[in-house]
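Participant: Okay, structure incoming, though there's no sequence with it:
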């Protein structure tokens, strides 16, 4: 076997690879758009990740310089507002008629309706609602909400 110089051997190898790649080209062309799109999406996601990481680090740096508010002035909570006057309450506790506490409109309320109106009740009224619920339907969610509200009201006294 004769030894050819390195440049000739490299040229022959390059020609062989070129012929093989040319034969496989039609099959590769079919998948080329999908490959290009996939690589573009990957690059886009990497760039977005890096931008997000930079923004997070910038937020951390800026918050260290600026400081943070404990409670924004626009944030209000139910406990911050005074309860409405008794005449504005939408559901009133009815007077007992047959020895038991009958509550006007209460039994027809849904949980969100009760939650919306509960803030206007005094501790005694909430206790009355709780006793009524426990004696009648004893719905777990209602009992829990009334108990939590009563605890808060009693803690404020």
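Facilitator: Yes, it's here. None of the values given here were measured: they were computed from a predicted structure. Numbers count the residues shown, from 1 in each chain.
Participant: going forward, measure contacts and count neighbours with C-alpha atoms only.
Facilitator: Noted.
Participant: Distance check, residue 128 against residue 44.
Facilitator: Using CA to CA, to the nearest Å, one gets 61 Å for the distance from residue 128 to residue 44.
Participant: Give the residue from these two that has the larger number of neighbours.
Facilitator: residue 128 (17 against 12; other CA atoms under 10 Å).
Participant: May I have the secondary structure class of that one?
Facilitator: Secondary structure, DSSP: H, G, I helix; E, B strand; the rest coil: residue 128 is helix.
Participant: ok, second structure coming up, stack it against the first:
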């Protein structure tokens, strides 16, 4: 077979590619918006990263040339600057909360009652003495007195009903923290319902 001239072969090849792409067009046209959007997002993020790198380099260069000064403007006051705190705002929270709101309320995530007692905050009178309460074995295994509410919640699934009841009785006899009692009581109810 005789070879066709170069220009004819080029035109036939281009026409073949055009026909193949036209056949594939319905499938690929659905992908174009997503492809364009992802490429645009990539370009924008790369531009932002480059800008941030330049700003960081500029900051470090300026800081090495002009070291920062320790400034305390007259108009800026901080709680540490005055023993009285901010004018018009009491320095103590009501009910002797001691400034730590993480241990208050139903949604308390951290157990900071021991830290408050160590700091000299007034303690609530306990109905039972902690010395007369026997720590259940499950409490010793879990290091229960040191657990936060979130840590206890993560360990509840692996405990039996008897262990949960022992922990609830121990909590009621020692610290009597409402969020812990509620969590344990709810878990006992769910476990008994199964």
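Facilitator: Looks like it arrived, so ask away. A quick note: this is a predicted structure, and the numbers were derived from the prediction, not measured.
Participant: mean shift between the one helix or strand residue 45 of structure 2 maps to and structure 1?
Facilitator: Taking DSSP states H and E as the definition, one finds residue 45 of structure 2 inside helix 32-65. Superposing on structure 1 and averaging over aligned pairs (mean CA distance after the TM-score superposition for structure 1), helix 32-65 of structure 2 comes out at 1.2 Å.
Participant: just how off-centre is the helix or strand that that helix is followed by within its chain?
Facilitator: For helix 32-65 of structure 2, the following helix or strand on the C-terminal side (DSSP H and E) is helix 113-118. Put simply, helix 113-118 of structure 2 sits 25 Å off its chain's centre (CA atoms, centre = their mean, to the nearest Å).
Participant: for helix 113-118 of structure 2, which positions count as buried?
Facilitator: For helix 113-118 of structure 2, burial by neighbour count (16 or more other CA atoms under 10 Å) applies to 113, 116.
Participant: how big is the offset of it relative to structure 1?
Facilitator: Taken over the aligned residues, the distance from helix 113-118 of structure 2 to structure 1 averages 2.8 Å (mean CA distance after the TM-score superposition for structure 1).
Participant: after that helix comes which helix or strand?
Facilitator: helix 137-142.
Participant: And that following helix, what does it pack against?
Facilitator: Judged by 3 or more CA pairs under 8 Å, 6 or more residues apart in numbering; DSSP states H and E, helix 137-142 of structure 2 is in contact with helix 161-173.
Participant: The helix it packs on: which residues count as buried?
Facilitator: Of the residues in helix 161-173 of structure 2, 161, 163, 164, 165, 166, 167, 168, 169, 170, 171, 172, 173 count as buried by neighbour count, 16+ other CA under 10 Å.
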